[in-house]
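A.B. asks: could you look at this predicted model? Sequence included:
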Amino acid sequence: MLEIATQAPDFTLPQGDGTDVTLSALKGSAVVLFFYPRDDTPGCTKESIAFSEGLEAFEAAGAKVFGISKDSVASHVKFATKRDLTVPLLSDEHGTVCEDYGVWKEKNMYGKKYMGIERTTYLIDANGDVAMVWPKVKVPGHADVVLAAVQAL
């Protein structure tokens, strides 16, 4: 997990429209990164829909919002199309960004241990520093809490 007030690790990841997103190129704007485990699962769907529904409010507050998982670009495109998502989804297939941001963790479900993405959201300020971190996110109401934090920057 990254510490508040530290520089957010730079990255370049592909998105569904065929272009790449580079974090350092977004300096001057706040950036919300929500890391989620898997496309088209119940919690991830609800979270992605909530951020999509609030996208205009985030943009009005001067923030860019991106969802990140280890799913492929093709999977993201299928998920976004199926669920009418407007929030850009970035593919971290190699898991480098997930590791850099400390969200690739050992998880435990029904006594079985495995590695996966811990649902986490980062708010990065206009200077590229970590302003807020929400680990182990519970989806209901989360996008609203993040929007309030963006508006308070």
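C.D. replies: Thanks, I have it.
A.B. asks: make it CA atoms for all contacts and neighbour counts henceforth
C.D. replies: Will do.
A.B. asks: and the closest residue to residue 61 other than its chain neighbours, how many neighbours?
C.D. replies: Nearest residue to residue 61, sequence neighbours excluded (Cα to Cα, 6 or more residues apart in numbering): residue 151, at 5.8 Å. Residues contacting residue 151 under the criterion other Cα atoms under 10 Å number 14.
A.B. asks: what does residue 5 give?
C.D. replies: 13.
A.B. asks: ditto for residue 67
C.D. replies: 22.
A.B. asks: same deal with residue 21?
C.D. replies: Neighbour tally, residue 21, other Cα under 10 Å: 16.
A.B. asks: next secondary structure element downstream of whichever strand or helix holds it?
C.D. replies: Taking DSSP states H and E as the criterion, residue 21 maps to strand 20-22. The first helix or strand that comes after strand 20-22 along the chain, using DSSP H and E, is strand 30-35.
A.B. asks: okay, one more to line up with it:
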Amino acid sequence: MSERLQPGDPAPDFTLPDADGKEISLSAHRGRKVIVYFYPAALTPGCTKQACDFTDNLDLLAGEGYDVIGVSPDKPEKLAKFREKEDLRVTLVSDPSKAVMEEYGAFGEKKLYGKTVTGVIRSTIVVDEEGKVERALYNVKATGHVAKIIRDLDLAETI
């Protein structure tokens, strides 16, 4: 398992295909803050709730200078279905090799229903305009997580 990122660390650059197969690179977002979140599987209840929460708050986040990229091991075709079914507006990218997840410390051993398993660790990394880690949150909850980020970043509440 790879090391978890810490504030001040350089965020590993990546280029991954989005739901349409278009290459998305973290470095293309320099000059804006980026919320990179890692989730286990599209079209599952928790991941759907999290993606919908990010979509519902996307205007607020974008207005405050944040882009949002969701990373999962799903293939682009599944991400496209997820986006269409849930009317998602966040950028979803595919990491089937889990190499980027490993670089970010978002893949490894975790507890699931009391058992230790290896898998995607639901994580959120906030990257600043220069490409450095501003916040690194691991083992986050799907529900209520986006509201917590908005509070932690001192952004205006939408509610």
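C.D. replies: Received it, and whenever you're ready, just let me know what you need. These numbers were taken from a predicted model, which means no experiment stands behind them.
A.B. asks: which residues of structure 2 fall in helices?
C.D. replies: Listed in chain order, the helices of structure 2 (DSSP state H) span 45-56, 58-63, 76-86, 99-103, 145-152.
A.B. asks: and the second one, how far from structure 1 on average?
C.D. replies: I take that to be helix 58-63 of structure 2. Superposed on structure 1, helix 58-63 of structure 2 shows a mean distance of 0.7 Å to its aligned residues (mean Cα distance after the TM-score superposition for structure 1).
A.B. asks: quick check: buried residues in that helix?
C.D. replies: When burial is assessed from 16 or more other Cα atoms under 10 Å, helix 58-63 of structure 2 yields the following buried residues: 58, 60-61.
A.B. asks: what about the strand holding residue 21 of structure 1, how far off from structure 2?
C.D. replies: Mean for strand 20-22 of structure 1 is 0.9 Å (mean Cα distance after the TM-score superposition for structure 1).
A.B. asks: which bit of structure 2 covers that strand?
C.D. replies: Counting by TM-score structural alignment, strand 20-22 of structure 1 pairs with residues 23-25 of structure 2.
A.B. asks: repeat for stretch 61-72 of structure 1
C.D. replies: Going by TM-score structural alignment, stretch 61-72 of structure 1 sits over residues 64-75 in structure 2.
A.B. asks: ok, residues contacting the matching stretch?
C.D. replies: 19, 29, 32-42, 51, 54, 58, 61, 90-98, 101, 155 (Cα atoms under 8 Å, 6 or more residues apart in numbering).
A.B. asks: list the buried residues for it?
C.D. replies: Under 16+ other Cα under 10 Å, the buried positions of stretch 64-75 of structure 2 are 66-75.
A.B. asks: looking at the residues you listed, which are in strands?
C.D. replies: 66-72 (DSSP state E).
A.B. asks: closest to residue 130 of structure 2 out of those?
C.D. replies: Nearest to residue 130 of structure 2, judged by Cα to Cα, of these is residue 66 at 12.8 Å.
A.B. asks: residues in contact with the residue positioned nearest the centre of structure 1?
C.D. replies: The centre of structure 1 sits closest to residue 34, judged by Cα atoms, centre = their mean, with a distance of 2.0 Å. By Cα under 8 Å, 6+ apart, the residues touching residue 34 of structure 1 are 65-68, 119-122.
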